[in-house]
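Colleague: no sequence for this one, just the structure:
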């Protein structure tokens, strides 16, 4: 992709994530258009439609769908900052020969670290005991907990995040199982051909799956029932993977011991039943929220822009 760089190269930023940072760090000739919160974003795009070749998007922002692509007839590249691409109509982009690049793998270590932290907090009831101490009710909770070493952990999704997570669970002397469509013979952990068998085999079930129709509500009442009354569910993938109504029922009826969630189906909305439960530990989609991950995403985005325009 080449363009006369004596003129500004307009780059629409369609999502809120790192929008401010991108606007401040993109050098000339790039001219960021921070339109993600503009009600008249279509009007802004129309003004520059003949010159826009690249857009930057992220989950929770403006969708890059067929309608938006129609507005930008010269669009050739979509840079999705996150690991997933829920905000992009991938089939439509492919049909139009528009390249889509994501940030898959960049924050895998960061997400895995949060998943480990949530597991420890949930299993050791750290979040509950913290409140007990703050309320000057030292020792109120006398419920004993089990050690994690030796317990069985299952990972649904063995991509970059899943593998980073498995290595850390290994180091904690936990037994690691995983579910994926095909076995990865190079990996030392036990493979399961379906999620139900994985849930039945483990004490802690981690979800590191992408969103989309293929995984929508993959974790429902049957999987939660298989996980069992002593089992924990930890989701650091996508919220749409979990049937949140089924999860609420499983928690209310003690079909599982607890759930730690960094993602939700309709963010930023979190079901009241999950908020009210003392069996949940909740985060605001902060798995990749580290200085290091943000820096790497910004650097990679600039490199991709420079490469796209042969700068």
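Modeller: Noted; the coordinates are in hand. The shown structure was predicted, so the numbers you read here are calculated from the model rather than taken from an experiment.

Colleague: switch to C-alpha atoms for all contacts and neighbour counts from now on
Modeller: Noted.

Colleague: Pull the number of nearby residues for residue 72.
Modeller: 20 (other C-alpha atoms under 10 Å).

Colleague: what about the strands in the stretch 1-150 of the chain?
Modeller: 9-13, 30-34, 54-57, 77-80, 99-101 (DSSP state E, counting those that start in this stretch).

Colleague: Deepest-packed of these, please.
Modeller: Looking across these with neighbours counted as mean count of other C-alpha atoms under 10 Å, the highest average goes to strand 54-57: a mean of 24.

Colleague: just how off-centre is it within its chain?
Modeller: 19 Å (C-alpha atoms, centre = their mean, to the nearest Å).

Colleague: so which of the strands of the stretch 1-150 of the chain gets nearest residue 114?
Modeller: strand 77-80 (22.1 Å; C-alpha to C-alpha).

Colleague: right, and the strands of the stretch 1-150 of the chain - which one's nearest residue 227?
Modeller: strand 77-80 (34.1 Å).

Colleague: tell me what the closest one is packed against?
Modeller: In this structure, strand 77-80 packs against strand 54-57, strand 99-101, with contacts taken as 3 or more C-alpha pairs under 8 Å, 6 or more residues apart in numbering; DSSP states H and E.

Colleague: another structure for you, compare them:
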């Protein structure tokens, strides 16, 4: 008789093929909605040995307390800011993530947003469809040969820097501390980086420490010919300050894949000039999602085999 499969609670949306892949190895309860989540924790909380979530959906201390058999929690993707790590540590619950699985996808999307914003691609597309020729339009500036400031030079930030170098961009960055393995210019202050840069790309983790790191002074330092891109977490940018800066002409434009109101769209930005918005898809592609699911399976396999996680958190 085969041993029972470990009970797994999945709190995020998965493609049918990926859910089938996971279900082949675990006894899955699928709860990607708030209502389903509450119902599953209440009805089956005592049985779950593993949870699959992500940084946005997270896992609360109350939910952890309702799962006395819980051994491992994994985030699909790199973010884990809404998983209660303290509650996990107190119980000895292993926590892993999908670090590295979607870095290239996120970096690609960051550059796509930056190019689309600087070269005003969406506005030019709309004008073309309306029959407006270039003579009646303001010309977008050159993209190459400028200064790219990156807030957060982790694995994703470094991939963005690599892509920027392909456009002959000079790279500067802000981090908690300077990195010894790069030759890029280091700025201890975000405002100083913004004043230096033509483009500012946000690639830092979310959470209380970085909330509204980019606010009115930083946006003014970036200036009317500067461009902001955020592919990190919506909480890092003060949305109201961004809207004010764009309407006042204090910022050249912004490309956002994340925002404070998500999953609701940032309606306060809808009437702002030169804003490009995407629905938090920077890290999502068929290749990246499959890699993240595969890394979850490897993390969980290692845990239940008594081995260290492939990508541990903390």
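Modeller: Cool, got the structure. Quick caveat, the model's predicted, so the values are computed rather than measured.

Colleague: thinking again about what came up before, want to try a markdown table for the strands of the stretch 1-150 of the first structure, with distance to residue 63 of the first structure as columns?
Modeller: As requested, those are arranged in a markdown table below (distance: least, C-alpha to C-alpha, whole Å):
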| stretch | distance to residue 63 of the first structure |
| --- | --- |
| strand 9-13 | 11 |
| strand 30-34 | 14 |
| strand 54-57 | 8 |
| strand 77-80 | 11 |
| strand 99-101 | 13 |
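
Colleague: among these, which is nearest residue 123 of the first structure?
Modeller: strand 77-80 (34.5 Å).

Colleague: Could you point out the residues of the second structure onto which that closest one aligns?
Modeller: Counting by TM-score structural alignment, strand 77-80 of the first structure pairs with residues 72-75 of the second structure.

Colleague: Against the first structure, what's the mean shift for the matching stretch, could you check?
Modeller: Compared with the first structure after fitting, stretch 72-75 of the second structure deviates on average by 0.6 Å (mean C-alpha distance after the TM-score superposition for the first structure).

Colleague: which residues touch that stretch?
Modeller: Contact with stretch 72-75 of the second structure is made by 49-55, 58, 93-98, 296, 299-300, 303, as judged by C-alpha atoms under 8 Å, 6 or more residues apart in numbering.

Colleague: switch the cut-off to 7 Å
Modeller: Applying C-alpha atoms under 7 Å, 6 or more residues apart in numbering, the external contacts of stretch 72-75 of the second structure come out as 49-55, 93-98, 296.

Colleague: Likewise for stretch 215-234 of the second structure?
Modeller: Here stretch 215-234 of the second structure has contacts from 110, 113-114, 118, 190-191, 194-195, 197-206, 237-238, 241, 245, 249-260, 282, using C-alpha under 7 Å, 6+ apart.

Colleague: equivalent range in the first structure for it?
Modeller: Going by TM-score structural alignment: stretch 215-234 of the second structure matches residues 220-239.

Colleague: Show me which positions of the matching stretch end up buried.
Modeller: 220-221, 223-229, 231-239 (16 or more other C-alpha atoms under 10 Å).

Colleague: For stretch 162-173 of the first structure, grab the matching residue range in the second structure.
Modeller: Per the alignment by TM-score structural alignment, stretch 162-173 of the first structure matches residues 157-168 in the second structure.

Colleague: Residues touching stretch 93-107 of the first structure, excluding its own?
Modeller: So stretch 93-107 of the first structure is contacted by 75-84, 160-161, 288, 293, 297 (C-alpha under 7 Å, 6+ apart).

Colleague: Just give me the match in the first structure for residue 265 of the second structure.
Modeller: So residue 265 of the second structure corresponds to residue 270, using TM-score structural alignment.

Colleague: Once you drop chain neighbours, what's closest to the residue positioned nearest the centre of the first structure?
Modeller: A centroid search over the first structure (C-alpha atoms, centre = their mean) returns residue 237, at 4.5 Å, as the residue closest to the centre. Residue nearest to residue 237 of the first structure in three dimensions, not counting chain neighbours: residue 208, with 4.1 Å by C-alpha to C-alpha, 6 or more residues apart in numbering.

Colleague: Alright, that wraps it up for me.
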